[in-house]
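> I would like to see how this sequence folds:
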Amino acid sequence: MQKRNVNIALVGNPNSGKTSLFNTLTGLNQKVGNFPGVTVDKKSGNCEIAPGTVANIIDLPGTYSLYPKRADEWVTYKVLLEQDDEVKPDMLILLADASNLKRNLLFVSQIIDLKFPVVVALSMLDLAQKKGISIDVEGLERELGVPVIPVNPRKNKGIPQLKKALFQTAQQLYKAPARDFIPNRELAEDAIENIQIHFPSLSDYQSIHYLINHENFALDNDKQELVESIEAKHKFNPTKTQADEIMKRYHRIKQIMAVNVSEPDPLQKTLFTEKLDKILLHRRWGYLILLSVLFLLFQSVFWLAQFPMDAIEWSFGELGGWLSKILPEAWWSNLFINGIVAGLSGILVFVPQIMILFGLITILEDTGYMARISFLTDKLMRKVGLNGKSVMPMISGFACAVPAIMSARNIENKKERLLTILITPLMSCSARLPVFTILIALVIPAKKIWGIISVQGLVMMGLYLLGVVMALIVSYVAKWFIKIQEKSFFILELPVYRAPRWKNVIVTMVNKAKIFVTDAGKVIMVISLILWALSSYGPTQRMHNVEQKYAEMKQANPSDAPILEKQRKTALLENSYAGILGKKLEPVITPLGYDWKIGIALITSFAAREVFVGTMATLYSVGDDDDGLLLRQKMAAARKADGSPVYTVAAGVSLMIFYLLAMQCMSTLAVVKRETRSWKWPVIQLVYMTGLAYVVSWLAYELLK
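Have a look, this model is predicted:
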């Protein structure tokens, strides 16, 4: 049997459960790209709606109405007005939130008047029931003239019925309603008639949108001028027409709801969500609770990850020691132990922390608390040139700056969006976590305050907070230099509190661990192997001179052979290509308290910050005799030329601050260039962040040494 393909666009208001429905319908058959010419995510996936009929479902960005304001809303609008050359849906799934039905029906009514074949999926019915709202679904279906299917994507309810309705619509058993939801022609009768003479395929409502937004449509110059002349001839007023339309729609929606929806007296019932918001959004307690949540987050990352990390670290230490005993001394065994095994240990040891951090962030998002953080911080954000919506990219930046910067697209104001992009990399992403972890373990004592609060966890939290404070300071300064004048509004819909979906939390944790091991792991392994080669080989004459010098010294003093052998390995490392490069960097980084090995790590970290640990693992393995020691122990034993330890409290804190503030991520620079469509802003970002990191790290070292 030949399979039939049908294109279906999934549309709806934000926070109506669109992503859940998309994931339920498409499962793992998804792909993500960008809409042509716009940096807005384009998610699509396949779903069999009936035997032999496969739907290609395109998840369009959420929008409240057909009057777009943001870039992502324009994407949806152009698809629905058939102005997108690539996305051409045959029909629509329109998701409507039953617990906010009045607002959602505005968008539903507009879609109906576009004359698209549409199936309305009614979500959040369980929440509507908790609010005491009762909906006559069949009556609503009759009034709208389109299929209305109750669904609960989280529990997989209503999905077979939805697929059946989609299949029947594809078979043209259901068609777009013949009558308009409101009498659109009355809004501008003469202008609509004139437009339809030249564009006969347009419905009355599409004609209104041609009159309002034709400048943004793909029309040639002649047609643009034609529409302009019709507007002028009939004195078409877009603002008045839009206002009249919305009034008429809400009047009809009110009539429909009066007959088909039963709502309780709003004074009778205060929802659990509202009661909880009185506490969590309190003008004083709200901020204290927020700090407590962040405190618990970072304490948990340290506390929960400690045991698996210690186990992984111990295993690799034992493996390195065992391999060095059983393998013969040869270049390939050196490469395997000090290149591959050392590089792998630098990747896998941090997987527990990354999984726990992402798991906890997912719980905050799933429960609805993340949106409250935006609401709480809006007042503070405005003082530094941002708004509450900037908080979501900033918090996402704790995971990774690349998707965080992309999520800044939701900020309508251009200046606030640009400022958010410029400061988001100052958030401590998960790539910095391995660096912080190993340095905190090295220089901060593993003490507990009152027997429960980890000092190391407090330092970790302090680093994250320092990143936030520096970001706010930078934004406050930058807002005076970015000359974009545009009014800013902060409108945020607070989702209801829900229990986290534990399956979703576990899937996210596993996926993030996979991404870290595969994506970051590839980079770390490649750089570890390159570093092994640069650390093991050097200019022939220099290496020969070192070998000859120590051979003579061993011959003259046989009793000192073990000490001389360690000195020989150190001398060979310092005369290798890596050593020569590091020594050239040393004068620049000595004021910060760093040695040449740290200098090499700073350079390799521009590929990815987490490479720092792989670099250290390789450098200390190549120049060290004892492969049974843990990397932390090797670094703790490291000494400068004068015999003083390399990793003092001053040097360790200075290095953590450098990694906190420096722009050491090529991927971030690339995505900033793509989002701003200019190399100007990534270059500014690279210069200001590197300069800031150097100055603050130097101050920290001078104060603590």
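> contacts, neighbours, all on C-alpha from now
OK.
> in what helix or strand does N46 lie?
strand 41-50 (DSSP states H and E).
> Can you give the contact residues for that strand?
25-26, 29-35, 54-60, 163-164, 166-167 (CA atoms under 8 Å, 6 or more residues apart in numbering).
> what's downstream of it, the next helix or strand?
Next along the chain after strand 41-50, taking DSSP H and E as the criterion, comes strand 53-59.
> From the contact counts, what lies against that following strand?
Secondary-structure packing of strand 53-59 (3 or more CA pairs under 8 Å, 6 or more residues apart in numbering; DSSP states H and E): strand 4-12, helix 18-26, strand 41-50.
> Quick one: name whatever helix or strand follows that strand.
Assignment by DSSP H and E places the next element after strand 53-59 at helix 71-80.
> helix/strand/coil for A96?
Following DSSP: H, G, I helix; E, B strand; the rest coil, A96 is assigned to strand.
> Also this sequence, please, to line up against the first:
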Amino acid sequence: MQVPINIALVGNPNSGKSSLFNALTGLNQKVSNFPGVTVDKKTGIAKISDQLTGNIIDLPGTYSLYPKSADEFVTYDVLIDQSSKDAPDIILIIADAANLKRNLLFCSQIIDLKKPVIIGLTMMDIARKKGVEIDLQGLERELGVPVVAINPRKNKGIPELKKNIELIAQQKFGVPARDFIDNKSLAPDVLTAVQKECPGASDYAALHIAVNVSDLPFLQVSQKQRITESLHQYKFNKTKMQADEIMQRYARIKHIMNVTVVEKDPLETKLQTEKIDNILLHRFWGYAILLVVMFLLFQSIFWLASYPMDIIEGAVSSLQGWLADVLPDNTIVDLLINGIIAGLGGVVIFVPQIMILFGLITLLEDTGYMARISFLTDRLMRQVGLNGKSVMPLISGVACAVPAIMAARNIENRKERLITIMVTPLMSCSARLPIYSVMIALVIPDVKVLGILNLPGLVMMGLYLLGFFMAIFIAALMKVFIKIKEKSYFIMELPVYRAPRWKNVGTTMVEKAKIFVTDAGKVIMVISIVLWFLMSYGPTKKMNEVSAKYEAKMEQTQDSAQLVALEHELASEKMATSYAGILGHAIEPAVKPLGFDWKIGIALISSFAAREVFVSTMAIIYSVDSDDDSNNAPLREKMAGATWKDGSPVYTLATGMSLMIFYAFAMQCMSTMAVVKRETKSWTYPLVQFVYMTLLAYVCSLVIYNIFA
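Predicted coordinates:
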């Protein structure tokens, strides 16, 4: 089979690049990091023809070949470095037809790298609504590269695009014979010196090597030294050179626009998007609509997910009961039923809620409304010392803090980026969702407020809003201690509104569910086995004493109901005497003021590996600490029946609220700490983050418990 060709997918942000990537690769995708940097690397395999496959590399969006952020520099490095394993055989540029003039600047720069190029024009329907008519053949003739009109959302133009890729792979299309502009004239002596060190580099690539010589990782130290000496020798002024280059490019672009594009007076056309924005971005109604959207999102998480959750919960309980009936009563079976299945089952039940949450978030992104949320909250961000770009990491934090913190790298101002990283984990991520769901089901009555509003949904929304406003409050405090002297600006292009791609929404839901189950499952599997062992075994002498005591009692009674009660007491006392019980009782004095018993204390410790482990830990604890008749009951029923020594219930409204507040603010996630260390290159910041979030969680939980107690 032929080796796949490397196809780099590049373009301006919001040009339709991700849509084309999904259309070409479908589910055949994977996400990793580019070597040496914490920037997402999305790759996928696309079938170009029966004889040809393409390895599609989705590079971060950028406006030009002059990078300003870590994301943009990754794109730049892949395009300039010919020695990289990701070096593209073909560059596929996605250009927004509705903003062609701006997009052509980047296109012209890519063309001058002298690599095979195809331009895919998206947003043709939007361009026509603007009164813009583009002569595709004329544009192709002027640029010297294939130009294809595509609509990835409707799969239009994809076959023609693949045909052009195949023709280039067969070397039936080459690179343009002449440069877009005369790059050689910009710095002839410098270009000659660079090309001597980097044979095969085009004039324009050599120009960029000269501009960024000190930052290019593929150059050897000796090469950098000789190129730098040439720059000094010929008095290379990169600022003047860049200005001359951009002026020449726009002069040629103006000519191309004049001969290939017909535009109406922009005042004659008012797009539907602008009319919608007049409402959704209104200074009052915009915020009111935002709150309604968020309310509906969290109401839907409960309403839509309740039915599949009940089915999964019943299936897990039935499986445990069936296995207990058909398998022999031994240690391995006990580990399987009360350890692994109880642990995994306690998390799998929340897959419907995770899928719905990610599905709705994808829906907001796909329609273009997510970008409007950033715009609406920009003013608030700037008042607390953040940049408008901080909004997207905070919003992404609702899904997971790890990629959200990584997304903060596109904030140029280092201090604003640091504050964003420090407060993002306060946003309630999807791993907190199972904890919230269990506790809300336990202590919040399922009633209607004002006859129409679901109270559990309101509480859920309140927890998410609480995390957001606490993040804003902490950011304002950090603004005082971390002085921000640099000026920063928030410039964002709002995408047009589009109908959602339901296939994309469905694909995202399935992929996120798989990631949640596999990533959480690995951790839960290990912790389940360790917890089961710690809960089933303890100091031999004490465990034997407990067994002997209850064996004597059981021999003295013939009453079946009393025997069941004694068996339950035996299981409870054995767990209290186990290694986990000893640890739990040791930390109980520290957590009891918050309304937590020693069992919750064990779950707090184990869930530091991953927050969602709290639920699986409780499932294992209450599976081990139960008799045969109640072992197959749902976790919520087992927890509802938990009592203190005096017989009073453990899970009261006060305890439930206290526990939810604790998890709303506590770090409780090793992965988040690891990525903060990697992004800040220091252990100081994650340790400070862990300490302040733990203290905040403890104090707020203590206050809430005493208010509701």
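> Quick check: TM-score for this pair?
After superposition, the two chains reach a TM-score (TM-score structural alignment, normalised by the length of structure 1) of 0.94; 704 aligned residues with a CA RMSD of 2.5 Å.
> and the helices and strands packed on strand 53-59 of structure 1, which is most packed in?
Highest mean neighbour count among these (mean count of other CA atoms under 10 Å): strand 4-12, with a mean of 21.
> Need the contact partners of it.
18, 22, 52-64, 76, 88-96, 104, 107, 170.
> and K30 of structure 2, that one's in a strand?
Yes - the assignment for K30 of structure 2 by three-state DSSP puts it in a strand.
> who touches K164 of structure 1 in this structure?
Taking CA under 8 Å, 6+ apart, one finds I49, A50 in contact with K164 of structure 1.
> Check the gap between it and E48 of structure 1 for me.
11 Å (CA to CA, to the nearest Å).
> before we move on, which element is the residue most central in space within structure 2 in?
What sits nearest the mean C-alpha location of structure 2, by CA atoms, centre = their mean, is P403, with 4.3 Å. Secondary-structure assignment from DSSP H and E places P403 of structure 2 in helix 401-407.
> average offset between that helix and structure 1?
Averaged over the aligned pairs, helix 401-407 of structure 2 sits 1.9 Å from structure 1 after superposition, using mean CA distance after the TM-score superposition for structure 1.
> Give me the next element, helix or strand, following that helix.
helix 414-423.
> I165 of structure 2 and L702 of structure 2: what is the separation?
63 Å.
> Comparing the two, which shows the higher neighbour count?
Shown here are I165 of structure 2 and L702; by other CA atoms under 10 Å, I165 has more neighbours (26 against 22).
> Within the helices and strands, which one has the more buried one?
Using DSSP H and E, I165 of structure 2 falls in helix 158-169.
> List the buried residues for that helix?
Under the neighbour-count criterion of 16 or more other CA atoms under 10 Å, helix 158-169 of structure 2 has I158, L161, K162, N164, I165, E166, I168, A169 buried.
> quick one: contacts for the fourth one?
Going back to what we said before, that points to N164 of structure 2. Per CA under 8 Å, 6+ apart, neighbours of N164 of structure 2: I118, P146.
> Equivalent analysis for the fifth one, please.
With contacts defined as CA under 8 Å, 6+ apart, the neighbours of I165 of structure 2 are I48, I90, I118.
> List just the nearest of the residues you listed to L363 of structure 2.
L363 of structure 2 has its nearest neighbour among these in I48, at 28.9 Å by CA to CA.
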